[in-house]
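Colleague: quick one: sequence and predicted model below, then my questions.
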Amino acid sequence: MTTPPPMLSLPWLDSLQQTLQPWPMAWPASVLLALIAVAWLANFITKRILLRGLRKMIERFSGPGHNGKQPLRVIARLANIVPSVVIAAGLAVVPELPPGLVKGLQALCHAWTVLTIALAVAHALDVFNTFYERRPDARNKPIKGYLQVAKIVVYVLAGLSIVATLAGVKLLHVLTGLGAATAVFMLIFQDTILSLVASVQISGDGRVRIGDWIEMPSQNADGDVIDIALHTVTVQNWDKTVTTIPTKKLVTDSFKNWRGMQESGGRRIKRSLYLDQHSVRFLDDELRPRIYQFALLDDYLASKREELTQWNTQMAQQHPEPVNARRLTNLGTFRAYVERYLRSHPRINQDMTLLVRQLAPTEHGLPLEIYCFTASTAWGEYEATQSDIFDHLLAILPEFGLRVFQQSSDAMFMHEREKRGEE
């Protein structure tokens, strides 16, 4: 048994030791309790006095927008080291303790110190990420994934240090022994490594940022990106549900990012009116007076009248038959009207592509496609603009002698029968 270092010689301590001599373990127990009390007192002074004073000092000298609570939480975690340091240092003066027990308790105190430092470093990284996310460009270059990797490294090193301390060997020896287990660790941390590589690629090329609207049907994701972490990207869908996507999926699988649309300043309308082909005809005496009333068609009708007059005059010299003459159709005139209507619409982006075109006829009618971009990318304004346009076009169609195509039903016939009183 090793002889403990001599204690401070005080008369009252000597008297107390002489009083407790009839009880062999009373004196060591008293010293141990005193050591615990000193550790508690050191913890109390550190947290209740020093930290409070530090908090008041920060609040007094910092600006009004400064938040000192986050850094103080890191310091509060480090304050937990004080009791373990006091106990580790004081165990050497406790008399009659077996050396093995002293060594084991000191190893536990050192392990607690390492764990506390690791937790404080991890919390400091969280605090750093919180302050970084306040930067205007933080959404374009998130660092949360990198900080999570750093936290994993800190935890691994802390765990190895604790194992080395409890085993009574040097950390370097533990790290050397891990060389043979590298393949096993690569297998264990396979997902972490793949996620780290994916995070680096995502952050480097900016394919996904916080606030982006992404659509990934394979993962049932359609909404805004609200968080980018090491292993997962969190998406809040439009129905307010939350979908988590593995980060590596955004590198290996395909998805749609709507950021380009939002940054362009216009959202596309690509929708068709299906017209009944039986309603397409030349402008006759019945339609012509109605169509000539549209102010939007003044320039179109004037230019077409001049073009057709010149053509028909030349054609009449060779083939005077009416069938060889060119005439305006209600469909062509309506197409010109729709284009001019969109050109004059205040909520249509005039700097982007605008087309009104016919597509190939189908069994559902003749598609007249409207292809343009709204001036606002907001979902509500986009839907309102699109609805207003097609409301107007559907209502104005009869003025051109055109009809929309839809599958027939017996509702019209039943209505006629009810009017006639038939059963």
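Modeller: Done, it's in.

Colleague: can we go C-alpha only for contacts and neighbour counts from here?
Modeller: Will do.

Colleague: which residues are contacting stretch 310-317?
Modeller: 324, 325, 326 (Cα atoms under 8 Å, 6 or more residues apart in numbering).

Colleague: ditto for stretch 338-358
Modeller: 266, 296-297, 335, 366-376, 385, 393.

Colleague: okay, and which of those map to strands?
Modeller: Judged by DSSP state E, the subset of the contacts of stretch 338-358 located in strands is 366, 367, 368, 369, 370, 371, 372, 373, 374.

Colleague: ok, the fifth one touching residue 268?
Modeller: No: if you go by Cα atoms under 8 Å, residue 370 and residue 268 don't touch, sitting 9.9 Å apart.

Colleague: putting a second one here so we can go through both:
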Amino acid sequence: MNSFSHFFYDKFTASGIGDETAMFLNLLVLVVSLFIILYVIDFLLRKIIINAFNRFAEKSNTNFDNLMVKNKAPRNIAHIVPVIIADSLIPIAFIDFENAGNFVSKGLEVFGVLLTLWIVRSLLNTFKDYFKTLPRLKDKPIDSYIQVFMIFAWAFGFIVVLVIIADIHIPTFLATMGAASAVILLMFKDTIMGFVASIQVATNDMVRIGDWITFEKYGADGDVIEINLTTVKVQNFDKTITTIPTYSLISDSVKNWRGMEEAGGRRIKRALIIKQESVKHLSTNDIDELKKIQLISAYIEKRQADIEQHNIQNGADKSLLINGRNLTNMGVFRKYMETYVENHSAINDEMTVMVRQLAPTSQGIPIEIYAFSADKVWKNYEYIMADIFDHLVASVGYFNLELFELPSNTTFKTN
């Protein structure tokens, strides 16, 4: 081996070149030769391994191997053999330059650590992409877990590199690093908080990829498209992307619409505000007129009979409408709203259907519809709600009621 290392040196000295110059030329030739040999081996191995993986991927039923090729795992693995060969040949090439040889060997060891990290990253990215194709895992924050493993891998690799460069023992280095743990925790505070948040989000099933969430603090209103270790990406309905810190999902209030999407309907909760001055008791003529409304004619007749019987039994003086029990135009209208909504084909009658009167406000008396549309698609839901309220707003006048609205310019015009 020694004779091979000095083969070119002997040739140079034989040709009359000085010893020192001959040693440098010998080193140059050996290094260039080593580089060429390693390049050829690396090139051939990459071609062989990548082609073998491609052929195997074409015949395989699973897409895991395809994802390995996509994430360049075979390419990175092919570099292992040239590194091993280089490590064994460096002492031969640098036989006359021991210090330089040691320096290059350390550099090669550092490169070996980095190569190992690249291979680990390729494999982790492959697992990440593969897990996302599985139905039971595609809505889980896989990115967060892969990033955690990668952080630990890089941290360990960083320690090994420092140990190689400083030429110290790992236990000694770890003892030194323990003293600087407070600084490390401060540096990785966001990462640690994000990791804890990711675990809580996944464990409690708070947010999944594909969920529609509303986060007013960050202006987010759309679908979750990615959950990472430190951030959550939300594609808003205007196609903009909002990035939210993962930790905010457990520290702040966020609305997840998944429950609505999994339920039997989407809630309708909207009110009509009635002017208080338009509310009145109904006279006999008013009642007879409202009986013409088919949807509530049977209700009015039954209700009128019950009220008349009650008033007769209690001797109510009906010369004034206020005496005894009476129907009011708002009460009848509320019943009409409830009956109309209950009979609407787009309402889920297996869920709550209610029309309620809320506390009076400075604008008037709100009458609120609380029901659920059977169709949960946003566009269809808006159409259903608009269809219901179009009809009800147009029906208010039949009950001699008025809706509140702020005065406009036309309000003050005179004929």
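Modeller: Here it is on my side, so go on. None of these values were measured; they are calculated from a predicted model.

Colleague: kindly provide the TM-score of these chains.
Modeller: TM-score for the superposed chains, counting by TM-score structural alignment, normalised by the length of structure 2: 0.89, backed by 406 aligned residues with a Cα RMSD of 2.5 Å.

Colleague: still on that earlier bit, could you turn the buried ones of the contacts of stretch 310-317 of structure 1 into a PyMOL selection?
Modeller: Filtering those down to the buried ones (16 or more other Cα atoms under 10 Å) takes a single PyMOL command:
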select buried, resi 325
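
Colleague: how far away is the closest residue to residue 360 of structure 2 other than its chain neighbours from residue 229 of structure 2?
Modeller: In space, and not counting its chain neighbours, residue 360 of structure 2 is closest to residue 366: 6.7 Å by Cα to Cα, 6 or more residues apart in numbering. According to Cα to Cα, to the nearest Å, residue 366 of structure 2 and residue 229 of structure 2 sit 46 Å apart.

Colleague: the helices in the stretch 201-350 of structure 1, which residues?
Modeller: 249-252, 259-264, 287-291, 298-318, 330-343 (DSSP state H, counting those that start in this stretch).

Colleague: from the chain's centroid, how far away is the helix or strand containing residue 176 of structure 2?
Modeller: Applying DSSP states H and E as the criterion places residue 176 of structure 2 in helix 170-179. Between the centre of helix 170-179 of structure 2 and the centre of its chain there are 38 Å (Cα atoms, centre = their mean, to the nearest Å).

Colleague: OK, contacts around the residue nearest to residue 360 of structure 2?
Modeller: Contacts of residue 366 of structure 2 (Cα under 8 Å, 6+ apart): 271, 272, 273, 274, 357, 358, 359, 360.

Colleague: how close does the first one get to residue 127 of structure 2?
Modeller: Taken as Cα to Cα, the spacing of residue 271 of structure 2 relative to residue 127 of structure 2 amounts to 51 Å.

Colleague: for the fifth one, same thing?
Modeller: With distances defined as Cα to Cα, the gap from residue 357 of structure 2 to residue 127 of structure 2 amounts to 56 Å.

Colleague: cool, and the third one?
Modeller: For residue 273 of structure 2, the distance to residue 127 of structure 2 under the criterion Cα to Cα works out to 57 Å.

Colleague: higher neighbour count, those two?
Modeller: residue 273 (20 against 17; other Cα atoms under 10 Å).

Colleague: nearest residue to the more buried one in space, ignoring adjacent ones along the chain?
Modeller: residue 366 (4.2 Å).
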